[in-house]
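# With the input below, show me the fold.
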Amino acid sequence: MPAYAVAHLHNVDINAGIVEYLRRIDGTLAPFGGRFLVHGGQQRAVEGPADGTVIVLEFPDYAAAQEWYASPEYQAILPLRTDNSVGVAVIAEHCGDDHVATDILPPEAVRG
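Down below sits the predicted model:
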């Protein structure tokens, strides 16, 4: 089941460090089956204060996403991003194709 690395970045300083990060990140993804799903393109916040950019990477599974993030290759370039932007990054597993919103509730809440 796929997993995703999702980042919401803002105040990105497009400088030599970010350029180097962007030049090198694809090479860190390939060994773990990672690929960009959302990176650039049109984005519009429809709720809340959300200036910046959302990035979504897909991996074959949760373990691959975790291994990519912890890999020496990615950790070597991570400061190039974190030193030049502000944001939040999350790794999350896919909920399954048959998921419905109430699946996250305890049984007693669904019955009520």
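
# Could you use CA atoms for every contact and neighbour count after this?
Fine.

# Just list the residues touching Thr53, thanks.
For Thr53, the contacting residues are 8-10, 39-40, 43, by C-alpha atoms under 8 Å, 6 or more residues apart in numbering.

# Which of the residues you listed fall in strands?
Here DSSP state E is the test, and those give 8-10 as lying in strands.

# please give me the structure for this one as well, since I'd like to look at both together:
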Amino acid sequence: MTAYAIARIGPADGPLHEEVLRYMERIQGTFAPYGGRFLVHFEQHELLEGDWHGAPVLVAFPDMDRARAWYKSPEYQEILPLRTRHLPGDIILVEGVPENYDATATAAQVRDAQA
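As a prediction, this is how the structure comes out:
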């Protein structure tokens, strides 16, 4: 099942630091062994609800094991401080739903569990 790394990065206080730019130049190369690919990367976004500051990032991986392995990999851990020293962020890994997913079934399961 496809897994996703979802991040909110920043905002930056002024121009991006040179280390952050080096991180951006190198991150894509860390995906290859794990089958990862950017779906969204620092794109403009429209806030509809809530309080979202920073840039959205969405990376797809073939499965959760490979997503975890990418994040823990020596290659990614080596470049991670280039960003974290200068930009705050929130990152989660989440497994996607199957193609035939139906939210009504999930609602029924939650309703039953709460009864």
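
# Which member of the ones in strands among the contacts of Thr53 of structure 1 is positioned nearest Pro2 of structure 1?
His8 (19.7 Å; C-alpha to C-alpha).

# so that closest one makes contact with Ala45?
No - His8 of structure 1 is not in contact with Ala45 according to C-alpha atoms under 8 Å; the separation is 11.3 Å.

# Structure 2: strands as residue ranges?
Secondary structure of structure 2 (DSSP E): strands located at 3-9, 37-41, 55-61, 89-95.

# The last one aligns to what range in structure 1?
In the comparison with structure 1, strand 89-95 of structure 2 aligns to the range 87-93 (TM-score structural alignment).

# Give me the mean distance between that stretch and structure 2.
Compared with structure 2 after fitting, stretch 87-93 of structure 1 has a mean deviation of 0.6 Å; criterion: mean C-alpha distance after the TM-score superposition for structure 1.

# and that stretch, how far out from the chain's middle?
Its chain's C-alpha centre lies 5 Å from the corresponding centre of stretch 87-93 of structure 1 when counted by C-alpha atoms, centre = their mean, to the nearest Å.

# who touches Leu57 of structure 1 in this structure?
The contact partners of Leu57 of structure 1, taken as C-alpha under 8 Å, 6+ apart, are 4-6, 34-38.

# need the helices for structure 1, in chain order.
Using DSSP state H, the helices of structure 1 run over 16-29, 62-70, 72-82, 107-111.

# separation between Val46 of structure 1 and Leu57 of structure 1?
Distance, Val46 of structure 1 to Leu57 of structure 1, using C-alpha to C-alpha, to the nearest Å: 21 Å.

# actually Thr82 of structure 1, not the one I wrote
Distance of Thr82 of structure 1 to Leu57 of structure 1, computed by C-alpha to C-alpha: 17 Å.

# cool, and Ala3 of structure 1?
Going from Ala3 of structure 1 to Leu57 of structure 1 by C-alpha to C-alpha gives 8 Å.

# For Pro56 of structure 2, give me its contacts.
Pro56 of structure 2 touches 6-9, 40-43, 45, counting by C-alpha under 8 Å, 6+ apart.

# Structure 1: which residue goes with that one?
In structure 1, the residue paired with Pro56 of structure 2 according to TM-score structural alignment is Val54.

# distance of its match from Ala30 of structure 1?
Separation of Val54 of structure 1 from Ala30 of structure 1 (C-alpha to C-alpha): 21 Å.
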